[in-house]
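no sequence for this one, just the structure:
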């Protein structure tokens, strides 16, 4: 084969390859577990619950969950502010509330953890409000105080990961709940 036909053959192969590759649509990477939440601050100021009554956590296949149980007469709740911050600060004093993990998620619930000066929820250990050892994403849940009608928690997270916040309506036997889910990955 002479040089000219070899070049033409190489050009033809390149053109056909480019046409085939260009015709295949690019595959967009699927989000982890279909999660599209993002990591920006989330807040609502729809209603107030009377008091915080319990804090608990759970593990799911794609995310870790923090649940704040609320008492009161309202069947719904929607007053909160949840965001990643450089460091959570204690309500009232402004003292640092350091937590384990590479990211700090500040959870503010517009409900106190007391009624008429009597606690409705008081963590046994302010540094370990909920045992999250062995969780994929959560590293620590710390108490940052209840002050002037609001309660703040510091949630130590493995990394700045997507999260969502929503409330669940109360029933005849339970009050509403605030739910914070943090994904295991992006």
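Happy to help now that I have it. Everything quoted here is computed from the prediction, not taken from an experiment. Numbering: from 1, shown residues only.

rest of the way, CA atoms for contacts and neighbours
Noted.

OK, contacts around residue 65?
Taking Cα atoms under 8 Å, 6 or more residues apart in numbering as the criterion, residue 65 is in contact with 57-59, 179-182.

Excluding residues flanking it in the chain, which one is nearest it?
In space, not counting the residues next to it along the chain, residue 65 is nearest to residue 181; the distance is 4.5 Å by Cα to Cα, 6 or more residues apart in numbering.

most surrounded residue in the contacts of residue 65?
Each of the contacts of residue 65 was scored for neighbours by other Cα atoms under 10 Å, and residue 182 scores highest at 27 neighbours.

Pull the number of nearby residues for residue 34.
Neighbourhood size, residue 34 [other Cα under 10 Å]: 9.

repeat for residue 20
When counting by other Cα under 10 Å, one arrives at 10 neighbours for residue 20.

could you point out which element follows the strand or helix carrying it?
Secondary structure from DSSP states H and E places residue 20 in helix 3-23. Next along the chain after helix 3-23, taking DSSP H and E as the criterion, comes strand 42-45.

here comes the other one, which I'd like you to weigh against the first:
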């Protein structure tokens, strides 16, 4: 009888250990999250945001057009994704904080809500260069179509600037001047802005 009691106690302890390990793993990780998905319940202390807030750029360029801009939320940052149709190379970009957002080409000031403004240039036009047909239906000075920021911790506002001389300009209003990073994956250019320093 004593052996059965010892065996049962060992099974209970093993099951508790597995549950604790699974819970810790779920809390420590979480999906990066595509557009429309919220990232996992990651711990704030585990967020790596040593990206800095200085300008970031790459000069790679190709003529593929911009087809969509979408956003998503993660436990550590808010994300904006630029979809570049048919792209096989890498998109060039220049991303940095500005004191005011001015439309590329005309220089007209476009108000952007938030504590800081992140200006994003992507080396992809919002139209097909060969036909001139619009591939991303946005209007200068207006919010980005289909992008809704309710519930976001960092993003506050979006404004389309222009598609001028082969590049597209977007103004992203953020809660404050926070760390950000830029990465490229396949036909996507990704801008992540951290929730905290």
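All right, it came through fine. Here the structure is a predicted model, which is why all the values come from computation and not from measurement.

Once they're superposed, what TM-score comes out?
Structural agreement between the overlaid chains, expressed as a TM-score with TM-score structural alignment, normalised by the length of structure 1, amounts to 0.76; 150 aligned residues with a Cα RMSD of 1.8 Å.

Can you tell me which residue is spatially central in structure 2?
Within structure 2, one residue has its C-alpha closest to the average C-alpha position: by Cα atoms, centre = their mean, that is residue 79, at 1.7 Å.

ok, so what distance separates the alignment partner in structure 1 of that residue from residue 165 of structure 1?
Under the alignment defined by TM-score structural alignment, residue 79 of structure 2 is paired with residue 65 of structure 1. Relative to residue 165 of structure 1, residue 65 of structure 1 is positioned 10 Å away (criterion: Cα to Cα, to the nearest Å).

cool, residue 120 of structure 1 as well?
Computed as Cα to Cα, the residue 120 of structure 1 to residue 165 of structure 1 distance reads 23 Å.

Those two: who's more crowded?
For residue 120 of structure 1 versus residue 165, the count of surrounding residues by other Cα under 10 Å is larger for residue 165: 22 against 17.

shouldn't that one be in contact with residue 42?
Yes. Under the contact definition of Cα atoms under 8 Å, residue 165 of structure 1 touches residue 42, with a separation of 7.0 Å.

Pull up the distance across stretch 119-127 of structure 2, start to finish.
First residue to last in stretch 119-127 of structure 2 (Cα to Cα) measures 20 Å.

can you tell me what part of structure 1 it aligns to?
When structure 1 is aligned by TM-score structural alignment, the counterpart of stretch 119-127 of structure 2 is residues 106-114.

Going by residue numbers, what spans are strands in structure 1?
Taking DSSP state E as the criterion, structure 1 carries its strands at 42-45, 51-59, 63-71, 79-85, 103-109, 114-115, 118-119, 138-147, 150-157, 163-168, 177-183.

mind putting those in CSV, distance to residue 20 of structure 1 included?
Supplementary listing: the strands of structure 1 in CSV, determined by distance: least, Cα to Cα, whole Å:
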stretch, distance to residue 20 of structure 1
strand 42-45, 45
strand 51-59, 45
strand 63-71, 40
strand 79-85, 45
strand 103-109, 45
strand 114-115, 68
strand 118-119, 69
strand 138-147, 46
strand 150-157, 45
strand 163-168, 40
strand 177-183, 38
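
Nearest to residue 129 of structure 1, out of the ones you listed?
With respect to residue 129 of structure 1, and counting by Cα to Cα, the nearest of the strands of structure 1 is strand 138-147 at 5.5 Å.

I'm done for today, thanks for sticking with me.
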